[in-house]
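Asks: no FASTA, just this:
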């Protein structure tokens, strides 16, 4: 009986310790970034950030990688807008989605979008890790939000995001 207990203990230890250099899944990572919407297009016209106003967001999130190829992400983005000498938090975005590793440091994030301003939609994001360190990495991303609702016309935006993941 004691042999069985030791055998079970050794088996649990062997199978619960990852191989050297191997990542275990699920793998959890966090990140923080700065988002600059560049241009927004709608039936009402085209709005360019930095021209009549300045808008930026601070995406902060957690990624849960189920495997090296697929994962889930939850992101919260406070959006700030400065216009006519006044700045304020314009909305808070809740941004859950699926992650797909495309290889060579590229990742696709397909996100649902729910803004406290009453808008909703989808945001495909194309992400590239540009510097990878032992404990962190730096990335750039191109988010392409499409928004509906709140008695406003549909909008399509192209943005630029950069940040750090850890």
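Replies: The structure has been received and is ready for your questions. What you are looking at is a predicted structure, and each value in this text was computed from that prediction instead of being measured.
Asks: hey, let's count contacts and neighbours off CA atoms from now on
Replies: OK.
Asks: Strands along this structure, start to end?
Replies: Using DSSP state E, the strands of the chain run over 27-42, 45-48, 54-57, 60-65, 70-83, 86-103, 106-115, 120-132, 137-143, 146-148, 155-165.
Asks: just checking, what packs against the shortest one?
Replies: Just to be clear, that refers to strand 146-148. strand 120-132, strand 155-165 (3 or more CA pairs under 8 Å, 6 or more residues apart in numbering; DSSP states H and E).
Asks: Tell me the gap between it and the middle of its chain.
Replies: With CA atoms, centre = their mean, to the nearest Å as the basis, strand 146-148 stands 18 Å off its chain's centre.
Asks: same thing with the second one?
Replies: When distances are taken as CA atoms, centre = their mean, strand 45-48 is centred 25 Å away from the chain's centroid.
Asks: before we move on, what about the longest one?
Replies: When C-alpha coordinates are averaged (CA atoms, centre = their mean), strand 86-103 and its chain have centres 6 Å apart.
Asks: go on, stretch 24-37?
Replies: Averaging C-alpha positions (CA atoms, centre = their mean) puts stretch 24-37 6 Å from its chain's average.
Asks: ok, and what's touching that stretch?
Replies: Residues from elsewhere that reach stretch 24-37, judged by CA atoms under 8 Å, 6 or more residues apart in numbering: 18, 49, 55-68, 157-166.
Asks: The residue nearest to residue 89 when sequence neighbours are not counted and residue 58, how far apart?
Replies: In this structure, residue 89 finds its nearest non-sequential neighbour in residue 80, 4.3 Å apart by CA to CA, 6 or more residues apart in numbering. Counting by CA to CA, to the nearest Å, the separation of residue 80 from residue 58 is 9 Å.
Asks: structure B:
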């Protein structure tokens, strides 16, 4: 009787419908193609396609802690083609922090460890350009800074595109 009285007098409120919010942590993956464009060092400027072509195939896993921050681990084998032959000449291990900037932009602040003996950092600005229900296409601008292995410090710019799922 007390419950009926409370319901009819409005003291018990009806729970609102639940909205589906993304569950975190959220795991996503991606694959892409990276084209280094230019590298600057004290030895001069080197552009891709200048005597050889180098391209990479980044593959990674992102673990989003929330909608604003996450962790990413990327592995990138680089292929070098020159004089009619090609070979894998470097493997890059690329862990980093992800920061959502809104409007489809993400800043990845990556550490870089290469099998060539080089190391450094790579800030990467990513932009989702097409978003579908189960996947999205992205473009990215990596700016690698590399040191070590008895070579001069270098900074470069590249172009990356791919699909995330």
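Replies: On my side now, so go ahead. These numbers were taken from a predicted model, which means no experiment stands behind them.
Asks: circling back: same list, the helices and strands packed on strand 146-148 of the first structure, but as a markdown table with mean neighbour count and distance to residue 147 of the first structure please.
Replies: Output for these, formatted as a markdown table (neighbours: other CA atoms under 10 Å; distance: least, CA to CA, whole Å):
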| stretch | mean neighbour count | distance to residue 147 of the first structure |
| --- | --- | --- |
| strand 120-132 | 17 | 5 |
| strand 155-165 | 18 | 5 |
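Asks: Could you dump these into a markdown table and include distance to residue 24 of the first structure?
Replies: A markdown table is the format used below for these (distance: least, CA to CA, whole Å):
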| stretch | distance to residue 24 of the first structure |
| --- | --- |
| strand 120-132 | 18 |
| strand 155-165 | 18 |
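Asks: out of the ones you listed, which comes closest to residue 101 of the first structure?
Replies: Residue 101 of the first structure sits nearest to strand 120-132 of all these, at 9.5 Å, using CA to CA.
Asks: so what secondary structure elements neighbour the closest one?
Replies: Short answer (3+ CA pairs under 8 Å, 6+ apart): strand 120-132 of the first structure packs on strand 106-115, strand 137-143, strand 146-148.
Asks: let's see 10 Å
Replies: Applying 3 or more CA pairs under 10 Å, 6 or more residues apart in numbering; DSSP states H and E, one finds that strand 120-132 of the first structure contacts strand 86-103, strand 106-115, strand 137-143, strand 146-148, strand 155-165.
Asks: among the helices and strands packed on strand 146-148 of the first structure, which is nearest residue 76 of the first structure?
Replies: strand 120-132 (13.0 Å).
Asks: For residue 6 of the second structure, see how far away the residue nearest in space to the middle of the second structure is.
Replies: Nearest to the mean C-alpha position of the second structure, by CA atoms, centre = their mean, lies residue 108 at 5.8 Å. Using CA to CA, residue 108 of the second structure is found at 54 Å from residue 6 of the second structure.
Asks: can you check residue 91 of the second structure too?
Replies: 68 Å.
Asks: which one of those two has more residues nearby?
Replies: Higher neighbour count among residue 91 of the second structure and residue 6: residue 91, with 17 against 12, using other CA atoms under 10 Å.
Asks: how about that one, what does it touch?
Replies: By CA atoms under 10 Å, 6 or more residues apart in numbering, the residues touching residue 91 of the second structure are 56, 57, 75, 76, 77, 78, 79, 113, 114, 115, 116.
Asks: hmm, try it at 8 Å
Replies: Here residue 91 of the second structure is in contact with 75, 76, 77, 78, 114, 115, 116 (CA under 8 Å, 6+ apart).
Asks: So what's the residue count around the residue nearest to the fifth one when sequence neighbours are not counted?
Replies: Right, the one you point to is residue 114 of the second structure. Of all residues not flanking residue 114 of the second structure in the chain, residue 92 sits nearest, at 4.5 Å (CA to CA, 6+ apart). Neighbours of residue 92 of the second structure under the rule other CA under 10 Å: 20.
Asks: so what's residue 92 of the second structure up against?
Replies: 75, 76, 77, 78, 112, 113, 114, 115.
Asks: related to what we said a few turns ago, nearest to residue 5 of the first structure, out of the strands of the first structure?
Replies: Comparing the strands of the first structure under CA to CA, the one sitting nearest is strand 27-42, at 30.2 Å.
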